[in-house]
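[1] Quick one, structure for this:
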Amino acid sequence: MTEARTNLAFGKKRKQHVLILASGEKVRHVTIRPLLVIPTLLIILVMSLGFIGSTAYLVFRDDMLGAMIARQSRMQKDYEDRIAALRSQVDQITSRQLLDQQAVEKKVETLLAQQNALSFRHGRANELLNEEDTRSAPDEQSVTPSANPFAPQKKASLSGGASAIDRALRGAEKGSTLKGSLTYSDNRDAVSGRALTRMLVSLNRIESDQLGRIASLTIGAKSRADAMADIIRSTGLKIDDKADDAVGGPFVEASTNPFQASLADLDNALDRLETVRGTAERLPLGNPAPGRDITSRFGNRMDPFLGRPALHTGIDFRAETGADVRATGAGTVSFAGYSGGYGNMVEVDHGKGVTTRYGHLSQILVRTGEKIELSDVIGKAGSTGRSTGPHVHYEVRLNDEAVDPMRFLVAGTELKTYLQ
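    Below is the predicted model:
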């Protein structure tokens, strides 16, 4: 019993184990010593663990390398995305600055163009205003607003309009220097943009003021021309200030520039005013004997020699012998000599079929064909011809037909303020 137990306990009995390996006829015996089994198993275990550990390490290392590579890839991608975002921001800032620069330059160019236009308009308007001021300067002192509505408008335009235009142009000239010195930082761009906008608004306001004043001048010139034309027509003389002449030519569409259109209207109004003024200046609107009383008017009266009704074709002014007799308008002497009942007479042709006669002169001071002006002394009062005493006989004839000279005397009084 004890021996069996001893045999069952492996290792208790020091017996060698023989491993028989048979291959065909060959038989090999391998003796396995118990003391070598455990170390061999340990070595195998260690090698297995080492192999497993190495494999695990290599696998884990590959995972770590993959994770590191993936992390680096993500970091690189994030870095590239950040760089791309920064580049996009830089491009946006650059584009915005470029757009701001272009906008500012466009505003400056607009400002300069408007400045040049205002300079041209200022010069053109000054030409018209100075021309009208030269023609009509006395009117501002002698014409009431009701009689001459154009005078106060013209005066306001000359004083207020020119000074306002000058101020705008000086501001525009200061603004024109911005083009070479503008910087494009955000703050300065904003300031420059606001400044240019204010200047453009100011120039637009001045432009509107110019148009308004030119419109006032145009209306005033038309009103004055109409008033003068009506006065001239009251004398019985037809004035063709609105007649349509024979015209022609190719069609060219008119400019849509409001300033050019307003200047064209003003030019037309001033041309018409000049035409009416020229007509009035050639008419006999003066007085042949200033300050003298009228002793006999135009129309039917009792003839002083025959004592029966007769037509008196002129008006008589009381004047002593030798008193000056003056031309009532510019013209050409068409007759100077003795003429029957007129005695010594001077006849002056004023054009448009209008002539004047000055009779009973004691002395004639002009010759036929001589050019004379308003208020020139053409002779001396007397009593030659069919006359009862020294006086000035004055006639106005339209197409060789006697008309009442009082029409022209009254018209001359009304037009005097427009012609001085």
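
[2] contacts, neighbours, all on C-alpha from now
    Noted.

[3] list the contacts for residue 84?
    Not one residue lies near residue 84 by CA atoms under 8 Å, 6 or more residues apart in numbering.

[4] The structure of the following sequence is requested for comparison with the preceding one:
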Amino acid sequence: MQLIITDARLSKSRSIQLSGLRLCAVALGLSLCLMLVSAVLYHWVFLKGAREGWPVISTLVRLVVRDEVAQRERFMRENIDVMAKRLGEMQAKMMQLESLGERVSGLAGINPADIRARPGQGGVLVAGHDLSMEELQAALSDLEKVSQQRTDVMTVIESRLFEQKIKQMMVPTELPVKDVSLGSSFGWRIDPFTGRSALHTGLDFPAEVGTPILAAAGGVVVAQEYHPQYGNMIEVDHGNDLITRYAHSSRVFVKKGDLIKRGQKIAEVGTTGRSTGAHLHFEVLVQGVPQDPQKFLNAGSHLAALGKR
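    Sure thing, here's the model as predicted:
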């Protein structure tokens, strides 16, 4: 493209040669300048009109602001409704947790009334349609406090149940010899050596030599020695003045001071000491007084049956 510029006064002319690229650059530059000037004028006129309250400008500003506020409120309302719904679900689960805690507390031997976080209250579900942000925050704060209280309650219950479990593990309710029939029971009988009536202070479990002897409960070995009457003997202290005695063993696998657990193999059946044949003589002593071991073993069988239900 060629432009010719003529000066009539000087009788001169000048030609300008514009290529396609130059023409596009000129057009783009003019467009940018026009857009910049328009934006500056629009911004200046709009701000000035908004400050001075020009009718048309003020109406446009109110429409824009009102639309933005409506959108913001609608967004907040939708989010509050969703949060309120989730809060209601959490409160319902918290009520279920409270009910569960009351039932479990009975197993732990705790009075539910003593651990209830809010006596006589179970919480109210929140309806989210008219709920404000402040009310939602207050409800969340209350729920957090209740959650902490439930956590403390469950911790107490867990501690109590663990304590009971430990106590059960320390009571001799496990059969010391498996899969054998009971021989002589606890009580008065005719002594096989003297032929006279005598008190049999434990239970006899006839078994082959080498049959494993298991600890009836966890505890500490307080005696492991050879006794003229009991032969190779083991005594285990279970606390609370409760001791179990295992006699006539052929081999012993623990020593005094050992900490043992329920069901652990501590010896093997034999016929050492005052014995007429291979068997385990098993005793339970409370404060040094022999008790009928069958009562403890029956209690263990009852607990096992309850656990299978």
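
[5] okay, how far is it across stretch 373-383 of the first structure, tip to tip?
    Using CA to CA, to the nearest Å, the end-to-end distance of stretch 373-383 of the first structure comes out at 25 Å.

[6] what about residue 22 of the first structure, which helix or strand?
    Here residue 22 of the first structure sits within strand 17-23, counting by DSSP states H and E.

[7] So what touches that strand?
    With CA under 8 Å, 6+ apart, strand 17-23 of the first structure has contacts from 27-34.

[8] among those, which are in helices?
    If you go by DSSP state H, those have residue 34 in helices.

[9] what about whatever residue of the first structure lines up with residue 170 of the second structure, neighbour count?
    Matched by TM-score structural alignment, residue 170 of the second structure corresponds to residue 282 in the first structure. Using other CA atoms under 10 Å, residue 282 of the first structure has 19 neighbouring residues.

[10] ditto for residue 23 of the first structure
    A total of 8 residues lie near residue 23 of the first structure under the criterion other CA under 10 Å.

[11] What distance do you get for residue 284 of the second structure to residue 58 of the second structure?
    Distance from residue 284 of the second structure to residue 58 of the second structure, by CA to CA: 97 Å.

[12] which of these two has more neighbours?
    Remark: of residue 284 of the second structure and residue 58, residue 284 carries more neighbours, 26 against 16, as counted by other CA under 10 Å.

[13] Please, where are all the helices along the stretch 151-300 of the first structure?
    Ranges of helices within the stretch 151-300 of the first structure are 162-176, 186-233, 258-282, based on DSSP state H, counting those that start in this stretch.

[14] Please state the offset of the shortest one from the chain centre?
    In this case it means helix 162-176 of the first structure. Distance of helix 162-176 of the first structure from its chain centroid, counting by CA atoms, centre = their mean, to the nearest Å, is 13 Å.

[15] Looking for the alignment partner of residue 184 of the second structure in the first structure.
    Alignment note: residue 184 of the second structure maps to residue 296 in the first structure; criterion TM-score structural alignment.

[16] coming back round to it: please name the residues that touch the match of residue 170 of the second structure.
    Applying CA under 8 Å, 6+ apart to residue 282 of the first structure gives the contacts 329-331, 350-351.
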